[in-house]
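Engineer: This is a predicted model, with the sequence first.
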Amino acid sequence: MSADPVREPAPGFDAARVLALANETFEIEAAAVQGLKARTGEAFVRAVQAMLAVRGRVVVMGMGKSGHIGRKVAATLASTGTPAMFVHPAEASHGDLGMIKAIDLVLAISNGGESDEITAILPVLKRQGVLLVAMTGNAQSTLARHADIVLDSGVAREACPLQLAPTASTTAQLALGDALAVALLDARGFRAEDFARSHPGGALGRKLLTHLSDVMRTGDAVPRVAPDTPFPDLMREMSAKGLGASAIVDEQGRVQGIFTDGDLRRLIERGVDLRAMRARDVMHAGPRVIRNDALAAEAASLMEQHRITSVLVVDAQDRLVGAVNSNDLMRAKVI
């Protein structure tokens, strides 16, 4: 059996140096992000205004590691209400420039600002009249000189000990891109429901788009009895409907109380004679209820907060219209 490389580190392995480099990286990259605050001013505001006003899309470009950041920035913009896409600069020179129209805005990301693939297409973009926003760490670069707006993403140094691999610079680019997305979503009045509409297939979409009316039990499936119902009949209603509880309602259908499996266990433990009891005698008055126009996620939160497994659903007049339990929410993948 081969040796475990984790249990047997290579000769000369220095655990203390590993941790020291990790901590130094955190410090350098945190300083790089903090340094953006002093340089984020009028140009940032103009960039946000331009992206809000653009009639087409924000087209993000970048080469190498800046390209990876650019893809993430484009995806974040698109998912938060700003139409955006990523175009690879090298592919742009071979036909993909056709994707970019005069109504678009290009956000070009390059730390040095001299990426050949980007500088090669700058004249074409300018002839098309495309608004160009540069995110660069070199204000004197070719990219910066051609740009209409320059966002300074410069860093004092990279976290890489060799000062070669983009590390702190890409962290700063990512943070600046996120800042743009956050400012834009706020300016657009973008809401959680809007975010969910662009994520309908994920758990977040289900939580934000699923309403109680989509998952709750209704009609005869909801166990309910009148306050004067004999205890045996109350138990038969609970058993038949399988919710683990029953609502107690008045003649108008307004909720007066609830009786649950847990209530039954507690009464039995106390030795209470239930045979002569009626629903009003054993119910828990003033139960937790939720409106039928609420999100299913709100019902899940209510159950978790109060450590209950089911909740009654009422309309604006407090009349019982449904019920839901944790199993219903699990089947709908809300929890």
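Structural biologist: Alright, I've got the coordinates. Note that the structure is predicted; figures quoted are calculated from it, not measured.
Engineer: contacts and neighbour counts: CA atoms only from here.
Structural biologist: Will do.
Engineer: Need the three-state assignment for the residue nearest the centre of the chain.
Structural biologist: The chain has residue 204 as the residue nearest its centroid, 6.4 Å off, counting by C-alpha atoms, centre = their mean. Classification of residue 204 using DSSP: H, G, I helix; E, B strand; the rest coil returns helix.
Engineer: who's in contact with the spatially closest residue to it that is not a sequence neighbour?
Structural biologist: Spatial nearest neighbour of residue 204, chain neighbours left out: residue 196 (6.5 Å); criterion: C-alpha to C-alpha, 6 or more residues apart in numbering. If you count contacts by C-alpha atoms under 8 Å, 6 or more residues apart in numbering, residue 196 has them with 204, 205, 206, 208, 209.
Engineer: which pair in these spans the largest distance?
Structural biologist: 204 and 209 (8.5 Å; C-alpha to C-alpha).
Engineer: burial count for residue 242?
Structural biologist: By the criterion of other C-alpha atoms under 10 Å, residue 242 has 12 neighbours.
Engineer: same deal with the one 4 residues further on?
Structural biologist: Applying other C-alpha under 10 Å, we find 27 residues neighbouring residue 246.
Engineer: returning to what we had before: can you add distance to residue 309 and give the contacts of residue 196 back as a markdown table?
Structural biologist: Formatted as a markdown table, the contacts of residue 196 follow (distance: C-alpha to C-alpha, whole Å):
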| residue | distance to residue 309 |
| --- | --- |
| 204 | 22 |
| 205 | 23 |
| 206 | 20 |
| 208 | 21 |
| 209 | 22 |
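Engineer: from these, which is closest to residue 96?
Structural biologist: Using C-alpha to C-alpha, residue 205 is the member of the contacts of residue 196 that sits closest to residue 96, with 32.5 Å.
Engineer: The closest one contacts residue 192, correct?
Structural biologist: No. Here residue 205 lies out of contact with residue 192, judged by C-alpha atoms under 8 Å, at a distance of 9.4 Å.
Engineer: ok, structure two:
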Amino acid sequence: MTSPTSSFNPERALSMAREALDIEAQAVQALGQRLGDGFVLAVTTVLGSQGRVVVMGMGKSGHVGRKIAATLASTGTPAMFVHPAEASHGDLGMVTPGDVVLAISNSGESEELTVLLPLIKRMGVPLLAMTGKPGSSLGRHADVVLDSGVDREACPHNLAPTASTTAQLALGDALAMALLDARGFRPNDFARSHPGGALGRKLLTHVRDVMRSGDAVPRVPLSATLMDLMREISAKGLGAGAVVDEAGVPVGIFTDGDLRRLIEKGVDLRSAMAREVMHANPRTVRDEALAASAAELMEQHRINSVLVVDAAGKLCGALNSHDLMRAKVI
């Protein structure tokens, strides 16, 4: 065996990589042409079950199976992965009536899987097979066969599982997406199963969760002077202040940027009243709105702060872009 560095050819490496991608792309495209009644039956079988999809697979198929189980679980279909070898030593007890077993094997002859097939059938649990050999032991025992066969592997020796595992992964995603759609699974549902991710924060965080409230909200009455308003803004550190009427409804807003513009115009700050310099009819957002909606409003109107109102239209909070950034909404 020659030294890797001495025999390395950059052009050949690129050629091999492109060929591998082409082979795998063709394998995935071929799956779509083969989908038919069997795939529909697999979807209806899972939809009709009262339990989980128990995914099994050995070796590389097992690695793919773990990802398929995770994708199913995160898109509305309860699922788990059970290692076939461990299933033979007690873990088969994780499979319960009402479950569906999805067994993955390119050859359909993995010994650790085939030894379980009679037991799974005896339990009366529906068996879905994802295999490249529909006529294999796995295929013959299955209630539904999903053909994941490929013409050849991307491996130049046609040995290492490459195109076959890509096909399995893509077919698993296709199954998950069909089930997602059939269940009416929506972004809010996805967020609930991903509360720690960016999407979860955007879809689960409301304005009331991140806004400043109570004494932290800079506000003055209509009768206040500009100096009163400026002192309130400085004390609260929001960069803006609200002007409210007797009912507590915001009727205006004044920002640090407005102050700079007044100074440039030479306005007498000591004699000005808040109602004279405020921006009337300020942009507001409801406290129950998603924080992402507040971010969109601020971006759309190119403002850094927004006032928050309750169901009665009264001022109950305020927030700026820094608050949204700290909450990782933007």
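Structural biologist: Nice, thanks for sending it over. Bear in mind that the values here come from a model prediction, so they are computed numbers and not experimental data.
Engineer: TM value for the aligned chains?
Structural biologist: Overlay of the two chains. TM-score (TM-score structural alignment, normalised by the length of the second structure): 0.92; 327 aligned residues with a C-alpha RMSD of 1.9 Å.
Engineer: residue contacts, the residue of the second structure most remote from its centre?
Structural biologist: Using C-alpha atoms, centre = their mean, the residue of the second structure lying farthest from its centre is residue 271. It sits 53.9 Å away. The neighbourhood of residue 271 of the second structure, defined by C-alpha under 8 Å, 6+ apart, consists of 225, 226.
Engineer: Straight-line length of stretch 106-117 of the first structure, end to end?
Structural biologist: Terminal residues of stretch 106-117 of the first structure lie 14 Å apart, using C-alpha to C-alpha, to the nearest Å.
Engineer: Please tell me which residues of the second structure it aligns onto.
Structural biologist: With TM-score structural alignment applied, stretch 106-117 of the first structure matches the range 101-112 in the second structure.
Engineer: Can you list the neighbours in contact with the matching stretch?
Structural biologist: Stretch 101-112 of the second structure has contacts (C-alpha under 8 Å, 6+ apart) with 53-58, 61-62, 65, 84-85, 88, 95, 113-114, 125-134, 136-139, 148-149, 164, 168.
Engineer: Show me which residues of the helix with the most length in the second structure are buried.
Structural biologist: Identified as the longest helix of the second structure according to DSSP state H is helix 10-34. For helix 10-34 of the second structure, the neighbour count (16 or more other C-alpha atoms under 10 Å) marks 20, 23, 24, 27, 28, 30, 31 as buried.
Engineer: how about the second one, what's its partner in the first structure?
Structural biologist: Pointing back at residue 23 of the second structure there. The alignment partner of residue 23 of the second structure in the first structure, by TM-score structural alignment, is residue 28.
Engineer: isn't its match right up against residue 161?
Structural biologist: No. Using C-alpha under 8 Å, residue 28 of the first structure is not in contact with residue 161; the gap is 11.0 Å.
Engineer: ok, residue 59 of the second structure - how many residues close by?
Structural biologist: The tally of other residues near residue 59 of the second structure (other C-alpha under 10 Å) stands at 12.
Engineer: Would you map the strands across the stretch 51-200 of the second structure?
Structural biologist: 53-57, 79-81, 100-105, 127-131, 144-147 (DSSP state E, counting those that start in this stretch).
Engineer: closest one to residue 257 of the second structure among these?
Structural biologist: The nearest among the strands of the stretch 51-200 of the second structure, by C-alpha to C-alpha, is strand 79-81 at 53.9 Å.
Engineer: how big's the offset between that closest one and the first structure?
Structural biologist: Strand 79-81 of the second structure: mean distance to aligned residues in the first structure after superposition is 0.6 Å, counting by mean C-alpha distance after the TM-score superposition for the first structure.
Engineer: quick one: that strand aligns where in the first structure?
Structural biologist: By TM-score structural alignment, strand 79-81 of the second structure lines up with residues 84-86 in the first structure.
Engineer: Same question for stretch 32-46 of the second structure.
Structural biologist: Going by TM-score structural alignment, stretch 32-46 of the second structure sits over residues 37-51 in the first structure.
Engineer: So which bits of the matching stretch are buried?
Structural biologist: 43, 44, 46, 47, 48, 50, 51.
Engineer: which residue sits closest to the aligned partner of residue 174 of the first structure in the second structure, ignoring its sequence neighbours?
Structural biologist: In the second structure, the residue paired with residue 174 of the first structure is residue 169, using TM-score structural alignment. Nearest non-adjacent residue to residue 169 of the second structure, counting by C-alpha to C-alpha, 6+ apart: residue 64, 6.0 Å away.
Engineer: That neighbour is in contact with residue 165, isn't it?
Structural biologist: Yes. Counting by C-alpha under 8 Å, residue 165 is a contact partner of residue 64 of the second structure at 6.8 Å.
Engineer: hey, where'd the helices end up in the stretch 201-330 of the second structure?
Structural biologist: Counting by DSSP state H, counting those that start in this stretch, one finds helices in the stretch 201-330 of the second structure at the ranges 207-210, 226-236, 256-265, 274-277, 291-301, 321-326.
Engineer: Need those in CSV (columns: distance to residue 79 of the second structure and mean neighbour count).
Structural biologist: Output for those, formatted as CSV (distance: least, C-alpha to C-alpha, whole Å; neighbours: other C-alpha atoms under 10 Å):
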stretch, distance to residue 79 of the second structure, mean neighbour count
helix 207-210, 32, 19
helix 226-236, 50, 18
helix 256-265, 53, 12
helix 274-277, 60, 19
helix 291-301, 31, 17
helix 321-326, 34, 15
